[in-house]
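Undergrad: give me a model of this one.
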Amino acid sequence: MSEATVRRRSLRPSLAIQVLAALLLGLLLGLAARSLEWDWLTTTLATLGSSYVSALQVTVVPLIFTAIVVSIANLRDLGRGPGAVARLGGKTLLWFAATSLIAVLIGLATGLLSRPGEGVAIQPDPETVESLAERQPGSWLDFLTGLVPNNLFAAFADGAVLQVVVISVVTGIAAYALKDKAAPFIAFNRSALEIVQKVLWWLVLLAPLGVLGLIGRAVATYGVGETLAPLLRLGVSVYVACFVVLLAVYPLLLRVVAGVSPLLFFRKAWPVLQFAFVSRSSGATLPLSTRTAVNLGVDSRYASFAVPLGVTTKMDGCAAIYPAIATIFIAQFYGVTLTPTDYLLIVLVAVVGSSATAGVTGWFTMLTLTLSTVGLPLEGVALVFAIDPILDMIRTATNVAGQIVVPVLVARSEGLLDRETLLSRDSSLLDPTAPPLAEETAPAGAHDGGSSSGQPPVPAGEGRSPATG
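TA: Here you go, the predicted structure:
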């Protein structure tokens, strides 16, 4: 790459700056559309935002399948026996459950202290109630029976992410057991993964346009006046609880358990958390989350297993904090007093049922599942529906942070955390969304067996991945 090209790239605003600029511009356009009643501008912003979200969602199912299959197959390259690999997976799931338990307890404490549903004098929108009545509420039976698809191809076509996860895990374990016999299949999935991530990388570069539409549409549609004012206490409660987990719980675990500086973690993870905040999609953030974990020193082969698994089962924002606070809000709105047993059930649902959050309606599934478990009316979902896009931003950022923190904790305990990479201040490691400064390609055969490169599944063109382990 020529020196002039390198200079131009160095002068180009980073993606984080572009996103912040788009955020501000979207806010201004949304206010203009609302105050001047420019329906055409509101429609334009809504179309821009929804089109970007739809494009992101298209990549989620193939990304999840190929990433999980390849990551399970790559566990063989760790040089450990099946028992050690099983222990590694079990420890990961245990940390997922433990941190979810902490998150739901913080959500409950925040809800009990703020009492968000007291004094609310609003009524659910009739059209929203009617539309929600047509949706299938979450239930334990539906969750269990929904794990196994009736039709293999229908699971992919319908975007049934949880079923795709089950298929992916079974397929990956089978490929792991077949060893060399499955090598062509694994190589095909590696190639498919690279293609999907290349497309997703292009979408990442278009994030400012998506942010412009999403924020603009939210402001133009909902505003900040009488419609949202009664729900302000609920929104503040959710944000406070998420910030406690983000800025207190995770840093404490990183410092005490893994010996990792919280400042270093946030310096490397900030671009990813920002993208998660504005995109509201853990699945779309997956490649950047994986690379961030690797940049924090996690062995790339383990990171490519743990982070995709976390995308479907580790949702502290959507599955723990939000259902806890929203359930308290709805109970107080209807004048229902929750018992200690109800609170225990909320905790149980958050810890055990977090796998049900997979997919774009995960918050709805978990909230209706929680309401059904404690016997509250499902119509209460309509009360929080209006501000859900605003709440979903911080929920997704919290989800993604947890999906990166847990692999760091487990990697430290298993000797899979590379300190040199962790402490590196290389700019390419500080920003996982930064474009490469030189054209670099993986060594020949690096993606055929996984043992020669140890590269994580990140979008093609993002630059080199540091060797770890």
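Undergrad: switch to C-alpha atoms for all contacts and neighbour counts from now on
TA: Fine.
Undergrad: which parts of the stretch 201-350 of the chain are helices?
TA: Listed in chain order, the helices of the stretch 201-350 of the chain (DSSP state H, counting those that start in this stretch) span residues 207-222, 232-244, 250-253, 262-279, 282-295, 300-313, 322-333, 340-352.
Undergrad: could you also give me the structure for this next sequence, so I can compare it with the first?
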Amino acid sequence: MSDNNNKLSLTTRIVIGMFSGIAVGFLLKFLFPESVLVEGYLTKGLFHVVGQIFISSLQMLVVPLVFVSLVLGTCSISDPSTLGRLGGKTVVLYMITTAIAISFAIFAAVLIQPGSGVELQSDATFEASQAPSLAQVIIDLFPKNPFSAMANGNMLQIIVFALLFGISMALIGKSSDRLKGFFEDFNEVIMKLVVILMNLAPYGVFALMAKLFSETQFETIFSLGKYFLLVFSVLILHGVITYSLILKGFTGLNPWIFLKKMREVQIFGFTISSSNATIPVTLETVTKRLGVSNKVGSFTVPLGATINMDGTAIMQGVATVFIAQVYLVDLSIADYAMVVLTATLASIGTAGVPGVGLIMLAMVLGQVGLPVEGIGLIIGVDRLLDMTRTSVNVTGDAMVSLIVAKSEGELDKDVFNDQNADLKERDISEQL
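TA: From the prediction side, this is the model:
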């Protein structure tokens, strides 16, 4: 690569790729709105192929990275009670932040009233999937076949199997040293693959953004402008203000340093719209740039990608109030409390994949007697909001990881405060 590229940080290159893709997408949409050649060879051709290869490459690393990192982290914990304490803190913190997120969203929606006076007719339909019972969620935590769980990307089952595997390695003592050495070497290889992929990210981000913005129907967004802007604003405020206050209150760490180091992860989350697919980048940033030990980060990050849905909870809160206002249904304080409780509990066992928020929203609406078909009103604008709330979700994963690591004495403050931590190791552009 050229010297100019070497002078640009990875974050800068990714940002350039993102905004360049947005600009190209806009130009293609407005200059060639009906062009078969542009659609066939660029939008659904080159951009689609490059973007999907990039996403598939990230997803390729998720299962081996989560399994290997979590096994290593678990087998280094000699006291099983420590693991229980670690898990308890993590789950409680994730549920608290989710409850705060949806409460904030409901308050903002009741105050702003995005659905007041709106008369919309939508041709979109949404058929609600049956949400699993709590008993079934607990049963499904334990895999019948761990290899099947890995093949299907069932993150909760992978986490449980990795925890049991790591605990077993810790219990057999020195006999596991050779196996532990293998996992350590395997982990180094996977993390190097993450570094390589991150250096190629600007091209993948460009292709994804160009395709998305050349296909987005902005007329729908304009018709739901008040709803769209409210959800977007609450997401940003929660991701910046709420997380900063929580982080400062629990750890005393500088929120500005945290947010600055999280920019790459946030862009990845925004582009890919999947917490699970962003795990390799999130974990690399949490452990290498924020100073969280691997034994904590390897547990909190994959678990957060599965059960921490603050961004999704915000959408559910605003959407519930919006739909109630459109259909002229008055919700009581008890109804709002039920929405908060349902959305918080529903976040457990929810897979971090695109579009899952709409499935869980159907469950929330059913709890307060609102028509599920009202989801059809907001489907048209949910794609861009889904991207934004994924950025919020991954930010929350990292924030909770820092709090848990600090409470367990597993946080390296020198690494956290070092603005250039891990940048030299990750900048392999001269080798590519």
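Undergrad: before we move on, back to that, mind checking which of the helices of the stretch 201-350 of structure 1 is nearest residue 76 of structure 1?
TA: If you check each of the helices of the stretch 201-350 of structure 1 against residue 76 of structure 1 by Cα to Cα, helix 300-313 wins as the nearest, at 9.0 Å.
Undergrad: distance to residue 57 of structure 1 and mean neighbour count added to the helices of the stretch 201-350 of structure 1, as TSV?
TA: Compiled in TSV, these are given as follows (distance: least, Cα to Cα, whole Å; neighbours: other Cα atoms under 10 Å):
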stretch	distance to residue 57 of structure 1	mean neighbour count
helix 207-222	13	25
helix 232-244	24	21
helix 250-253	28	19
helix 262-279	11	21
helix 282-295	7	29
helix 300-313	14	27
helix 322-333	22	26
helix 340-352	25	19
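Undergrad: quick one: which of those helices is nearest residue 188 of structure 1?
TA: Comparing those by Cα to Cα, helix 300-313 comes nearest, at 16.7 Å.
Undergrad: mean deviation of that closest one from structure 2?
TA: For helix 300-313 of structure 1, the mean deviation from structure 2 after alignment is 2.4 Å (mean Cα distance after the TM-score superposition for structure 1).
Undergrad: surely residue 186 of structure 1 and residue 176 touch.
TA: No. Distance between residue 186 of structure 1 and residue 176: 9.4 Å, which falls outside the contact criterion (Cα atoms under 8 Å).
Undergrad: who touches both of those two?
TA: The contact sets of residue 186 of structure 1 and residue 176 overlap at residue 73 (Cα atoms under 8 Å, 6 or more residues apart in numbering).
Undergrad: what residues sit buried inside stretch 397-410 of structure 2?
TA: Neighbour-count burial for stretch 397-410 of structure 2 flags 397, 398, 399, 400, 401, 402, 403, 404, 405, 406, 410 (criterion: 16 or more other Cα atoms under 10 Å).
Undergrad: what range in structure 1 does the helix or strand encompassing the fifth one sit on?
TA: So the one you mean is residue 401 of structure 2. For residue 401 of structure 2, the element it lies in under DSSP states H and E is helix 379-407. Aligned by TM-score structural alignment, helix 379-407 of structure 2 corresponds to residues 385-413 of structure 1.
Undergrad: my guess is residue 221 of structure 1 meets residue 42, correct?
TA: Yes. Contact criterion Cα under 8 Å: residue 221 of structure 1 and residue 42 qualify, at 7.5 Å.
Undergrad: which neighbours do the two have in common?
TA: Any residue near both residue 221 of structure 1 and residue 42 by Cα under 8 Å, 6+ apart counts here, and that gives 30, 34.
Undergrad: who are the contact partners of residue 322 of structure 1?
TA: Applying Cα under 8 Å, 6+ apart, the residues near residue 322 of structure 1 are 107, 238, 363, 367, 395.
Undergrad: ignore what I typed, I meant residue 43 of structure 1.
TA: Contacts of residue 43 of structure 1 by Cα under 8 Å, 6+ apart are residue 217.
Undergrad: what's the match for it in structure 2?
TA: Looks like residue 43 of structure 1 aligns to residue 44 there (TM-score structural alignment).
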